[in-house]
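Asker: Need the 3D shape of this:
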Amino acid sequence: MKSAKKIKDELERMLQMLAFGSPSKFKVAKREIERLWHSDIKEFEKCAPLALEYIRRFDEIQSPKNQAAFASGLSLFFLALSDKYFDTLKNFVLKLIQNPDGYVRESIRKTADWLYVSLTSRVNPFVEKLTVKRKAEQKNAVKQYAKYVKEIQTLIEKYYDKNRDSADYVGDLKPSVYKSLELLWADVTRGDHIFLDDCPSENTLEKRKEIEKKLSAFVTETKSDFDVEDIRSAIYYEEGTDTMTDIIAMLDNGQGAVELQDIIDVITDAWNYFPHKTLGGKSPCQMTGK
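Answerer: All right, here's what the predicted structure looks like:
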């Protein structure tokens, strides 16, 4: 087991490598960060705040390749820091998601998933009874979540792409800041706004995960050009039952009637359990109280 100082020194060396080093060293640096995490998680967490200094110095990183590598390499630091330094990391994400380089935007979008994990774990902690401290953390997380979503929506309006009006799915759009923001919004909300009083029940969320797994399997099996996010987006922006037909077509590759019926059954479940914009972000099951 290494001392805290040695871990800190090595982490700093890896961050330096990602931010200012040669692209040939990026994979080495990321693997070393992962190794240090697994070797001593508690010491890693103690040393993790050193990444905040590099985040503040991000504008010193000139190469887009280094910027993308640095954003990607922050994943475990976000895991360690998101609860305590949420606002700092959130502001960094919102800054980089507007970066002109698509690789930088995609790297920070993936890293930002740990912010979602932090928020949801504090909004819906896995404990039977909340202490006074936990209740305060929960209340703060709800506010942070609401503000985060609102700030993303404000940026979406700022960068709105007129091509969105003619595109059936976000995935159809060409790479752009607007597209990255739409994808980030989908990541952060998962189609929901968990800060609402009538957020989905635990059973509903579990059902959605089950449906997503089945849809993912069908996407792979049918070699579809679409993915689960496209299906979820189509349901959210649906304009009536014709949309259901369009979604079925995404996974219809001419298979037999039995196989197609299995797909239709899962899509029907997705339609009923996934949120719809026309229902205020709720699912039909939520509206009927099921």
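Asker: CA only for contacts and neighbour counts going forward, please
Answerer: OK.
Asker: Going along the chain, name the helices of the stretch 101-250 of the chain.
Answerer: Listed in chain order, the helices of the stretch 101-250 of the chain (DSSP state H, counting those that start in this stretch) span 102-111, 113-123, 132-158, 177-189, 202-222, 228-236, 241-251.
Asker: Among those helices, which comes closest to residue 45?
Answerer: helix 113-123 (14.4 Å; C-alpha to C-alpha).
Asker: Straight-line length of stretch 123-143, end to end?
Answerer: By C-alpha to C-alpha, to the nearest Å, the extent of stretch 123-143 from end to end equals 10 Å.
Asker: returning to what we had before: want to try a markdown table for the helices of the stretch 101-250 of the chain, with mean neighbour count and distance to residue 271 as columns?
Answerer: Converted to a markdown table, the helices of the stretch 101-250 of the chain look like this (neighbours: other C-alpha atoms under 10 Å; distance: least, C-alpha to C-alpha, whole Å):
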| stretch | mean neighbour count | distance to residue 271 |
| --- | --- | --- |
| helix 102-111 | 21 | 26 |
| helix 113-123 | 19 | 23 |
| helix 132-158 | 16 | 23 |
| helix 177-189 | 21 | 17 |
| helix 202-222 | 15 | 10 |
| helix 228-236 | 21 | 6 |
| helix 241-251 | 16 | 8 |
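Asker: Throw these into a markdown table and include distance to residue 264, thanks.
Answerer: Output for the helices of the stretch 101-250 of the chain, formatted as a markdown table (distance: least, C-alpha to C-alpha, whole Å):
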| stretch | distance to residue 264 |
| --- | --- |
| helix 102-111 | 31 |
| helix 113-123 | 30 |
| helix 132-158 | 32 |
| helix 177-189 | 24 |
| helix 202-222 | 10 |
| helix 228-236 | 13 |
| helix 241-251 | 7 |
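Asker: Taking their axis directions, the helix or strand encompassing residue 261 and helix 202-222 sit at what angle?
Answerer: Element membership of residue 261, judged by DSSP states H and E, is helix 257-273. On the basis of axes from the mean of the first three to the mean of the last three C-alpha atoms, to 10 degrees, helix 257-273 is oriented at 140 degrees to helix 202-222.
Asker: compare with the first, here's sequence two:
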Amino acid sequence: MSSAPISSSDYDRIAIITGADSGIGKATAVVLAEQGFDVGITFHTDQAGAEQTAKLVRDRGRAAAVRGHDLADPEKASSAVDELADELGGVGVLVNNAGTGSSRPLLEMDFEQWRSVLAVDLDGAFLCAQRAARRMVASGRGGRIINITSVHEEYPRVGAGPYCAAKGGLRMLSRVLALELAPHGITVNTVAPGEIATPMTGQEDQPPEPGSRPGYPIARPGDAREVAAAVAFLAGPSSSYVTGSSLFVDGGLGLMGPQAAGALPSGEWRRG
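Answerer: Modelled structure (predicted):
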């Protein structure tokens, strides 16, 4: 096992991004291509969206490869990491972005739905990270693993029990990986977005409207490109001494817990 410092530039300039057919994944693919990365893209159902992302990467002079996968079967789906790495010639950065959620109180939730969210958001991220990390270790050139979590890696939300549990688990998984992989020159961090204007939040990549979220310190949803910029920092050489950290990109939303609780005029929040 090497005891060399984490390298700032040796790792392969190849990034694999799960769930890159839209939203944060798509924006991340574009910004990493602009920074000189070839990009592997996965999608679940939106192949056209994934191919559009690939076109944007190629328009920036970089190679792109696309694979479909369904992380509800994480053992099978994680093989896409190896397939993309083989096609592109390696992997230096993995961005675990694919995710799903739920909107049902825990007492009304069956085990199948609970497990389906954890399979995608936690099991899938673990297995994809494991496959990528094994390749990074074997190459001897280090790398970056960036797991997209949510403000809910720390803060709970009514009706989002399995999502919160998975994202909290992914934060701790990232920290353990950071400890275990640091001697190999691999950093592992999370990016924790707040509300971002993407299809997942029902906003179909709409431009965030200023002033539309008066309860947030920065009174609007975030833009996917703002999250992508944080991912790009963690993927680049300037972050070489950052590992095991969570970078919140939430417009200050996490600061509002006790403040917002004291300002609520009713108990409607209990409805989720």
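Asker: Any idea what the TM-score comes out to?
Answerer: Overlay of the two chains. TM-score (TM-score structural alignment, normalised by the length of structure 2): 0.34; 136 aligned residues with a C-alpha RMSD of 5.1 Å.
Asker: related to what we said a few turns ago, packing partners of the helix holding residue 261 of structure 1?
Answerer: helix 202-222, helix 241-251, helix 284-288 (3 or more C-alpha pairs under 8 Å, 6 or more residues apart in numbering; DSSP states H and E).
Asker: which parts of that helix are buried?
Answerer: 263-264, 266-268, 270-273 (16 or more other C-alpha atoms under 10 Å).
Asker: Tell me the one of the residues you listed nearest residue 236 of structure 1?
Answerer: Distances from residue 236 of structure 1 to the buried residues of helix 257-273 of structure 1, taken by C-alpha to C-alpha, are shortest for residue 271, at 8.9 Å.
Asker: Throw the helices and strands packed on helix 257-273 of structure 1 into a markdown table and include distance to residue 184 of structure 1, thanks.
Answerer: Output for these, formatted as a markdown table (distance: least, C-alpha to C-alpha, whole Å):
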| stretch | distance to residue 184 of structure 1 |
| --- | --- |
| helix 202-222 | 18 |
| helix 241-251 | 22 |
| helix 284-288 | 24 |
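Asker: Nearest to residue 230 of structure 1, out of these?
Answerer: Closest among those, once you apply C-alpha to C-alpha, is helix 241-251, at 8.9 Å.
Asker: Which parts of structure 2 are helices?
Answerer: Taking DSSP state H to define them, one finds helices in structure 2 at 23-34, 47-59, 74-77, 79-88, 111-118, 124-139, 161-181, 224-235, 257-263.
Asker: how many other residues sit next to residue 287 of structure 1?
Answerer: 11 (other C-alpha atoms under 10 Å).
Asker: Closest to residue 47 of structure 1 out of the buried residues of helix 257-273 of structure 1?
Answerer: Nearest member of the buried residues of helix 257-273 of structure 1 to residue 47 of structure 1, counting by C-alpha to C-alpha, is residue 273, at 41.7 Å.
Asker: That closest one and residue 210 of structure 1: what is the separation?
Answerer: Residue 273 of structure 1 is 11 Å from residue 210 of structure 1, by C-alpha to C-alpha.
Asker: go on, residue 89 of structure 1?
Answerer: Counting by C-alpha to C-alpha, the gap from residue 89 of structure 1 to residue 210 of structure 1 is 31 Å.
Asker: who's in contact with residue 263 of structure 2?
Answerer: For residue 263 of structure 2, the contact set (C-alpha atoms under 8 Å, 6 or more residues apart in numbering) is empty.
Asker: brain fart, residue 67 of structure 2
Answerer: Each residue near residue 67 of structure 2 by C-alpha under 8 Å, 6+ apart is listed here: 40-43, 80, 84.
Asker: Please repeat the previous calculation with a cut-off of 7 Å.
Answerer: For residue 67 of structure 2, the contact set (C-alpha atoms under 7 Å, 6 or more residues apart in numbering) comprises 41-43, 80.
Asker: quick one: it from residue 33 of structure 2, how far?
Answerer: 18 Å.
Asker: Same question for residue 84 of structure 2.
Answerer: 16 Å.
Asker: Please apply the same query to residue 179 of structure 2.
Answerer: 29 Å.
Asker: Compare neighbour counts for these two and give me the winner.
Answerer: Neighbours around residue 179 of structure 2 and residue 33, counted as other C-alpha under 10 Å, are more numerous at residue 33. The numbers are 25 against 14.
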